[in-house]
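[1] Sequence and predicted structure are below.
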Amino acid sequence: MKPLFRLLAHLPLPALHALGAAMGWLAFLLSPTYRRRFLENARQAGYGFGRVRGAVAEAGKLVGEVPRLWFGAPVRLLWDGAELIEAARGAGRGIIFLTPHLGCFEVTAQGYAQRFGPITVLYRPARKAWLRDLVDTARGRPNLATAPTTLAGVRQMLRALKAGEAVGLLPDQVPPEGLGVWAPFFGRDAYTMTLPARLAQQSGAQLLLAWGERLSWGRGYRIRLREWSGELPAEPQAAARASNAGMESLVRECPQQYLWGYARYKQPRKELAP
């Protein structure tokens, strides 16, 4: 797969997005399970299909752009709210970026690494060996480190924050059983990670909301940053509710680029909790 990804990485971004959009619609039309979950999740948030129709193609673009982002030349990036990063760095604080499955979440970490310096992102290692090797190789970029969802990974993120560096999380990702609590997400209980609050409490880092808007016609991306008001509550249930509310606010900025087909309300996997 790696040679194929390297080959596709040479294609222009508009071509990759066009290919991805076609794949997105193909998956939507051919998979009743995926289509039903997409529509149910959107309806849970109050959106009819007409409002989120564009998200079908955007989900495919998320896949189509991967070769370019992992193996290709840097993409065009615009910034909205970069002064929030500069203020946190100027105060000597680490930064915790909270990013939902919205737009291109891969590019937010890459953009920070290119412009500001070291960032560590949390990820769940792939189960298949070939995919794990592909992901580990592709994400090993300058100033961009990855931390697995293990105790060692949590310690790695804490060290980065205490050194004044940044970390990135997808708090609308369903964590393994024992690493979250049930909290409302668009009015329905979803198993929600408690890690962001623990990291913030132990490191004193600045919380920022971030997402990568995918610009039309393959023109690049705009990294949008939003200020987090106040502190995350110490109590896990309250912290999860606050985190989900923050993610909801970002999704409502651009519901056409949210990954509505993601199984947000699934039961957590039974794994060994770190």
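    Cool, got the structure.
[2] alpha carbons only for contacts and neighbour counts from here, please
    Fine.
[3] Quick check: Ala87 is in a helix.
    Yes - according to DSSP: H, G, I helix; E, B strand; the rest coil, Ala87 belongs to a helix.
[4] and it, how many residues sit next to it?
    Counted with other C-alpha atoms under 10 Å, residues neighbouring Ala87 total 12.
[5] can you list contacts of the helix or strand where Arg159 lies?
    Arg159 is located in helix 151-162, with elements delineated by DSSP states H and E. Helix 151-162 has contacts (C-alpha atoms under 8 Å, 6 or more residues apart in numbering) with 93-96, 119-120, 122, 147-148, 166-167, 199, 202-203, 205, 274.
[6] Show me how to select, in PyMOL, the buried members of the residues you listed.
    Typed into PyMOL, the next command selects the buried ones out of the contacts of helix 151-162 (criterion: 16 or more other C-alpha atoms under 10 Å):
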select buried, resi 93+94+95+96+119+120+122+147+166+167+199+203+205
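[7] and the helix or strand hosting Gly60, how far from the chain's centre?
    Gly60 belongs to helix 54-64 when assigned by DSSP H and E. Put simply, helix 54-64 sits 15 Å off its chain's centre (C-alpha atoms, centre = their mean, to the nearest Å).
[8] Tell me where the stretch 1-150 of the chain has strands.
    Counting by DSSP state E, counting those that start in this stretch, the segments of the stretch 1-150 of the chain that form strands are 77-80, 95-98, 119-123, 144-148.
[9] export the ones you listed to a markdown table and tack on distance to Ala22?
    Converted to a markdown table, the strands of the stretch 1-150 of the chain look like this (distance: least, C-alpha to C-alpha, whole Å):
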| stretch | distance to Ala22 |
| --- | --- |
| strand 77-80 | 24 |
| strand 95-98 | 29 |
| strand 119-123 | 27 |
| strand 144-148 | 31 |
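[10] Let me know which of those is the nearest to Ala245.
    When those are compared by C-alpha to C-alpha, strand 95-98 sits nearest Ala245, at 11.6 Å.
[11] And the contacts of that closest one?
    85, 88-89, 161, 164-171, 196, 200, 205-210, 247.
[12] In strands, which of those appear?
    166-169, 206-210 (DSSP state E).
[13] Please look at Ala197 and Leu232 and confirm they touch.
    Yes - the pair Ala197 / Leu232 is scored as a contact, 5.9 Å apart, by C-alpha atoms under 8 Å.
[14] what about versus this one:
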Amino acid sequence: MTEPTDTRPSGRLRDRAEDAVLRGLIAAALALPLKARLWLMGRFVARVIAPLAGWRKRAMANLSYIHPDMAEDARRQLADRVADNAGRTMIENYDPKGLLRRMADAPLTGEGLADIEAARAEGRPVLFVTGHYGNFEAPRAALVARGYRIGGLYRPMSNPYFNAHYARNMHALSEPVFEQGRRGTMGLLRHLQKGGMAVLLFDVYAGDGAPIPFLGQPAPTLTSAAEIALRTGALLIPFFGIRNPDGTSFTPVFEAPIPHGDPLEMMTEATRRLEARIAEDPGQWFWIHRRWKPERQARRQRKRAAASTGP
């Protein structure tokens, strides 16, 4: 169940063409020395991909929604920094062996380190939670390079050809990896119940999630990470891979565990931890995500109101 499928993907001709271009770009970038590779991918995504794919426009819209008083030039500059980081992160995560080597000597920091070591010694499960900040795989790689086994759950890509090598790449960093869905969630639960460790990213829009305030606006958020931690007895520890000013190295930070309690309060605290990191450096968070979808939230609220006041 944790192995990537060997079945050849099937999809549209356009999907195949897009994947061929992406594979070629990745192969060319990986042939370059590290610093040149990261500079190239950061600039290419910021200057070419982000404008064409609408990422810059989306990031600026999100920034306007959260910071309505921010000047347009400032929003554009920040959106370009976000795209640069996204490009660097993508190519870094397509070199799992290289990322493991780079993170093997990275100093580990944070109040949660002692808890992680104690949990490993006791065989207690640990569920790490994080957001799309810096490089979210860097802390996982830092632990894996030190002998830890960190599983994960991933959301499959819409392009089946791209998803095939994307999934293989995730497996190459550390096993077990589960595809998002009921079957994958059950696999993750079993892994944790055996005393394993895993990571979940929680900062994505979830239509049926709780409207937890995020950067001043309600953001539908799943509470499943907290519920899994409660069900398995796992420590719930936020971690972050903070990109350093040199653009190539990271500071992995493992924060103090979030106390067990009400799942909504637990995820509200996880959200606060992410907000604090964004306040330190907003350019490291992926503003290109559709995190709030205010129009969709408004439509859902109108439907709920209409249903509650029915005939």
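    Good, I have the coordinates. Computed from a prediction, not measured in an experiment: that's the story for all the values here.
[15] hang on, the earlier thing: anything in contact with each of Ala197 and Leu232 of structure 1?
    Common contacts of Ala197 of structure 1 and Leu232 (C-alpha under 8 Å, 6+ apart): Ala239.
[16] of those two, who's got more company?
    Ala197 (23 against 20).
[17] Structure 2: which residue goes with that one?
    In structure 2, Ala197 of structure 1 lines up with Ala226, judged by TM-score structural alignment.
[18] Met157 of structure 1 -> structure 2?
    For Met157 of structure 1, the aligned position in structure 2 is Leu188, judged by TM-score structural alignment.
[19] what does Arg89 of structure 1 give?
    Here Arg89 of structure 1 is matched to Arg120 in structure 2, going by TM-score structural alignment.
[20] count of residues packed around its match?
    16.
[21] Spit out the contact partners of the match of Ala197 of structure 1.
    Neighbours of Ala226 of structure 2 in contact, by C-alpha under 8 Å, 6+ apart: 236, 260, 263-264, 266-267.
[22] Relative to Gly134 of structure 2, how far out is the match of Arg89 of structure 1?
    26 Å (C-alpha to C-alpha, to the nearest Å).
[23] can you check Arg146 of structure 2 too?
    As defined by C-alpha to C-alpha, Arg146 of structure 2 lies at a distance of 21 Å from Gly134 of structure 2.
[24] So if I had to pick from those two, which one is more boxed in?
    Using other C-alpha under 10 Å, the more surrounded residue of Arg146 of structure 2 and Gly134 is Gly134, with 29 against 12.
[25] The more buried one maps to what in structure 1?
    The alignment partner of Gly134 of structure 2 in structure 1, by TM-score structural alignment, is Gly103.
[26] re earlier: residue contacts, the match of Arg89 of structure 1?
    By C-alpha under 8 Å, 6+ apart, no residues touch Arg120 of structure 2.
[27] Please report the distance of it from Tyr148 of structure 2.
    For Arg120 of structure 2 relative to Tyr148 of structure 2 (C-alpha to C-alpha), the value is 9 Å.
[28] cool, Asp80 of structure 2 as well?
    For Asp80 of structure 2 relative to Tyr148 of structure 2 (C-alpha to C-alpha), the value is 35 Å.
[29] Check which helices and strands the top helix by length along structure 1 sits against.
    Scanning structure 1 for the longest helix, with DSSP state H as the assignment, gives helix 13-30. Counting contacts by 3 or more C-alpha pairs under 8 Å, 6 or more residues apart in numbering; DSSP states H and E, helix 13-30 of structure 1 is packed against helix 32-44, helix 54-64.
[30] For the first one, which residues meet the burial criterion?
    When burial is assessed from 16+ other C-alpha under 10 Å, helix 32-44 of structure 1 yields the following buried residues: 34-35, 37-42.
[31] closest to Asp133 of structure 1 among the residues you listed?
    Proximity to Asp133 of structure 1 was ranked across those by C-alpha to C-alpha; first place goes to Tyr34, at 27.1 Å.
[32] Look up how far Asp95 of structure 2 lies from the most centrally placed residue in structure 2.
    Structure 2 has His132 as the residue nearest its centroid, 3.8 Å off, counting by C-alpha atoms, centre = their mean. Per C-alpha to C-alpha, His132 of structure 2 is found 18 Å from Asp95 of structure 2.
[33] one step back: please identify which of Asp80 and Tyr148 of structure 2 sits among more neighbours.
    Taking neighbours as other C-alpha under 10 Å, Asp80 of structure 2 and Tyr148 compare with Asp80 leading, 24 against 15.
[34] Skipping its backbone neighbours, what lies nearest that one in space?
    Excluding the flanking residues, the one nearest Asp80 of structure 2 by C-alpha to C-alpha, 6 or more residues apart in numbering is Ala46, at 5.3 Å.
[35] same check, this time on Phe250 of structure 2
    Nearest non-adjacent residue to Phe250 of structure 2, counting by C-alpha to C-alpha, 6+ apart: Arg243, 4.6 Å away.
[36] Also Leu38 of structure 2?
    Leu38 of structure 2's closest residue in space is Arg88 (C-alpha to C-alpha, 6+ apart), at 5.0 Å.
[37] List the residues that contact Leu108 of structure 2.
    Counting by C-alpha under 8 Å, 6+ apart, Leu108 of structure 2 has contacts 142, 251-254.
[38] From those residues, which land in strands?
    Those of these mapping onto strands are 251-254, per DSSP E.
[39] Of the residues you listed, just say which sits nearest to Pro33 of structure 2.
    Thr251 (21.4 Å).
[40] Could you find the counterpart of the closest one in structure 1?
    In structure 1, Thr251 of structure 2 lands on Arg222 (TM-score structural alignment).
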